[in-house]
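Asks: Got a predicted structure plus its sequence, pasted below:
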Amino acid sequence: MGSSKSTEKPFNISKGLVWAAYQKVKANKGAPGVDGQSVDAFEKDLKDNLYRIWNRMSSGSYFPPPVKAVEIAKAHGDGVRVLGVPTVADRVAQTVVAMTLEPRMEQIFHDGSYGYRVGRSALDAVEACRERC
């Protein structure tokens, strides 16, 4: 007696969503991560790279690689801050997650919530406080 393996993945992530996430990452450009791979280099094996991301995410075996630490000068010239630069593949994976979660989370956030929300900022929160007080 043989056992049949299920071909279903535990997480329903469409290949179209991975493609849409890649399009956003490509439009944003950005520097290479710790692996040194640019968006242009990622495109050279685009089909396999996107399939690998989709397969790992939908099977639950995706783990992000290390992030490249880059020091950038602070806007006011007072020292530096460290910026984490993920790989192109990880930016695609992060965008898939964001595109999946943001619409769901927006439905449950209180209208007065401003932190980490698309189209809202700390300045918006301050303005709301001024109006209410």
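Replies: Cool, the structure landed.
Asks: C-alpha from now on. contacts and neighbour counts both.
Replies: Fine.
Asks: Enumerate the positions of the longest helix seen in the chain that are buried.
Replies: Counting by DSSP state H, the longest helix found in the chain is helix 88-108. Within helix 88-108, the residues that count as buried by 16 or more other CA atoms under 10 Å are 88-97.
Asks: can you map out the helices along the chain?
Replies: Using DSSP H, the helices of the chain run over 15-28, 39-43, 46-59, 88-108, 122-132.
Asks: Would you mind saying which of the ones you listed lies nearest residue 72?
Replies: The closest of those to residue 72 is helix 15-28. By CA to CA, the value is 18.6 Å.
Asks: A further structure is provided below for comparison with the first:
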Amino acid sequence: MLGVFVLTFAVPALAQTPCAGVPKDEPFVMVTAPAAGAKVKSGFAVSGCSRTFESTVVWTLTVRGGKALAKGTARGGGVDGSGPLSFTVAARVARPTLAYLEVIEPSASGGAPASRVIVPVVLTP
């Protein structure tokens, strides 16, 4: 006799909505993936949540000494509240390399970033 099995998986609420529980009226940048120390390859996905001026974050992947391997911008939440943030990073290396993913909210006045997150990762060939 054949039966039908239904499997259900509970996914934590934070994984479903990375902005859940974050204050709606304060600017911030939060990276939920990759985790600090993660081994990543070119084309790795970055996700998180933000609430920034004009909904924009600037990201840079650097190595020791400050050399930028990749950089770009992404959109998240803005004046209306926090929102999901996601982008991909393409950077190739010849051997495993310690790199730093920095995601910032640029200052509207041109000074220091209003919000900043730095995630160390190991970039692999």
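Replies: Perfect, thanks for sending it. Because the structure is predicted, anything quoted here is derived from the model rather than measured.
Asks: TM-score them against each other, please.
Replies: These two chains, once laid on top of each other, score a TM-score of 0.25 by TM-score structural alignment, normalised by the length of structure 2; 57 aligned residues with a CA RMSD of 5.0 Å.
Asks: sorry, back to before: can I get the helices of structure 1 in a markdown table with distance to residue 82 of structure 1?
Replies: As requested, the helices of structure 1 are exported to a markdown table (distance: least, CA to CA, whole Å):
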| stretch | distance to residue 82 of structure 1 |
| --- | --- |
| helix 15-28 | 20 |
| helix 39-43 | 22 |
| helix 46-59 | 27 |
| helix 88-108 | 18 |
| helix 122-132 | 21 |
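Asks: ok, back up a step: so what secondary structure elements neighbour the longest helix of structure 1?
Replies: In terms of contact count using 3 or more CA pairs under 8 Å, 6 or more residues apart in numbering; DSSP states H and E, helix 88-108 of structure 1 is assigned the packing partners helix 15-28, helix 39-43, helix 46-59.
Asks: can you tell me which of those comes nearest to residue 101 of structure 1?
Replies: Taking these one by one with CA to CA, helix 15-28 is closest: 12.4 Å.
Asks: re earlier: out of the buried residues of helix 88-108 of structure 1, who's nearest residue 40 of structure 1?
Replies: residue 88 (9.8 Å).
Asks: Next, work out how far apart the nearest residue to residue 73 of structure 2 once chain neighbours are set aside and residue 15 of structure 2 are.
Replies: Excluding the flanking residues, the one nearest residue 73 of structure 2 by CA to CA, 6 or more residues apart in numbering is residue 58, at 4.4 Å. Remark: distance between residue 58 of structure 2 and residue 15 of structure 2 (CA to CA, to the nearest Å) = 23 Å.
Asks: Please say which of the two ends up with more neighbours.
Replies: Ranked by neighbour count (other CA atoms under 10 Å), residue 58 of structure 2 and residue 15 place residue 58 first, with 16 against 11.
Asks: my guess is that one is in a helix, correct?
Replies: No: in this structure, residue 58 of structure 2 is strand, not part of a helix, as judged by DSSP: H, G, I helix; E, B strand; the rest coil.
Asks: For it, which residues are in contact?
Replies: Contacts for residue 58 of structure 2 (CA atoms under 8 Å, 6 or more residues apart in numbering) come out as 71-74, 103-106.
Asks: Which single one of these is nearest to residue 84 of structure 2?
Replies: Within the contacts of residue 58 of structure 2, the smallest distance to residue 84 of structure 2 is 10.4 Å, found for residue 74 (CA to CA).
Asks: Does the strand or helix carrying the closest one pack against any helices or strands, and if so which?
Replies: Following DSSP states H and E, the helix or strand that holds residue 74 of structure 2 is strand 68-75. With contacts taken as 3+ CA pairs under 8 Å, 6+ apart, strand 68-75 of structure 2 sits against strand 56-63, strand 83-89.
Asks: any idea which of the buried residues of helix 88-108 of structure 1 is the one closest to residue 18 of structure 1?
Replies: Nearest to residue 18 of structure 1 among these is residue 96, at 6.0 Å by CA to CA.
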